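Undergrad: Provided below for reference: sequence and predicted model.
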Amino acid sequence: MAQIQRFGSNHRLSEAVVANGFVFLAGMVPEVEGDITAQTADVLRQIDHWLAQCGSDKAHILEATIFLPNLADYDGMNAAWDAWVDAQNPPARACVEAKLAKPEWKVEIKISAVQK
């Protein structure tokens, strides 16, 4: 039987789920206004928080999917990403253009990792 732990749950979703040493984060969206770099930095701060809650960190990220409603923001997103990512342990990554649930959101990031 799988050991499953849920973090930050409500009736709709969990911010994070841990199952058998794997960590799955919900799509993280910005909690601040600002340009793409500021919003990405905020999302990455949230990712750090939830990974820590789950016994993991950015060195243990396996994969990331980044959603941008406007691919013109790619360089600005990468400015925050490159300053944050563990360059010794970069994850597999995809970046796609996608319409997000709220027009003020410039980025959403979905992460899967393993526990330390």
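TA: Ah, there it is.
Undergrad: going by C-alpha atoms from here, please, whenever you check contacts or count neighbours.
TA: Noted.
Undergrad: show me which residues of whichever helix in the chain runs longest are buried.
TA: As assigned by DSSP state H, the longest helix anywhere in the chain is helix 36-53. Neighbour-count burial for helix 36-53 flags 36-44, 46-48, 50-51 (criterion: 16 or more other CA atoms under 10 Å).
Undergrad: a markdown table for these, including distance to residue 92?
TA: What follows is these, written out as a markdown table (distance: CA to CA, whole Å):
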| residue | distance to residue 92 |
| --- | --- |
| 36 | 21 |
| 37 | 21 |
| 38 | 23 |
| 39 | 21 |
| 40 | 18 |
| 41 | 19 |
| 42 | 21 |
| 43 | 18 |
| 44 | 16 |
| 46 | 19 |
| 47 | 16 |
| 48 | 17 |
| 50 | 19 |
| 51 | 17 |
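Undergrad: what about versus this one:
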Amino acid sequence: MTVKRIEVGPLMTGAVVHGNTVYLSGQTGSGATVTEQAKDCLAKVDRLLAAAGSDKSKLLQTLIYLKDMGDFAEMNSVWKDWIDPANPPARATSQAELAKPEILVEFTVTAALD
């Protein structure tokens, strides 16, 4: 089985396709608020899924990391507006110390191709 890498960088790849599954690296966004960062993250998820030949209707699992669980409702509001309501993925959300102090939210996504 082949492996296709999309947006290869020196330390990680934006997305990896193996078989009928696409795995995205953690996506972070810019902005001062969780809402701004979450919207930016999910736009990146849309772009990477499209580059792989998938979309949010084919999400299998999403892992969401928040710097502060006090931001859960704010993040969830963005999430609710973004997901395909007919095809929500399995999901987990947890609090984590993220790579940089200014990062408030990070999304890691796995999706099907067909």
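TA: Cool, got the structure. Only a predicted model underlies this, so the values are computations on that prediction, with no experimental measurement involved.
Undergrad: got a TM-score for the pair?
TA: Once superposed, chain against chain, the TM-score is 0.98 (TM-score structural alignment, normalised by the length of structure 2); 114 aligned residues with a CA RMSD of 0.7 Å.
Undergrad: give me the range in structure 2 that the longest helix of structure 1 lines up against.
TA: The aligned range for helix 36-53 of structure 1 in structure 2 is 34-51, by TM-score structural alignment.
Undergrad: and that stretch, how far from structure 1 on average?
TA: Compared with structure 1 after the fit, stretch 34-51 of structure 2 shows a mean deviation of 0.4 Å (mean CA distance after the TM-score superposition for structure 1).
Undergrad: residues contacting the closest residue to residue 31 of structure 2 other than its chain neighbours?
TA: In this structure, residue 31 of structure 2 finds its nearest non-sequential neighbour in residue 37, 5.2 Å apart by CA to CA, 6 or more residues apart in numbering. Listed by CA atoms under 8 Å, 6 or more residues apart in numbering, the contact partners of residue 37 of structure 2 are 28, 29, 30, 31, 103, 104, 105.
Undergrad: narrow the residues you listed to just the buried residues.
TA: 28, 29, 30, 103, 104, 105.
Undergrad: ok, of the residues you listed, which one's closest to residue 90 of structure 2?
TA: Distance to residue 90 of structure 2 across these (CA to CA) is lowest for residue 105, with 17.9 Å.
Undergrad: picking that back up, how much does whichever helix or strand comes after the longest helix of structure 1 deviate in direction from helix 36-53?
TA: With elements assigned by DSSP states H and E, the helix or strand that comes after helix 36-53 of structure 1 is strand 61-68. Angle of strand 61-68 of structure 1 versus helix 36-53, following axes from the mean of the first three to the mean of the last three CA atoms, to 10 degrees, is 150 degrees.
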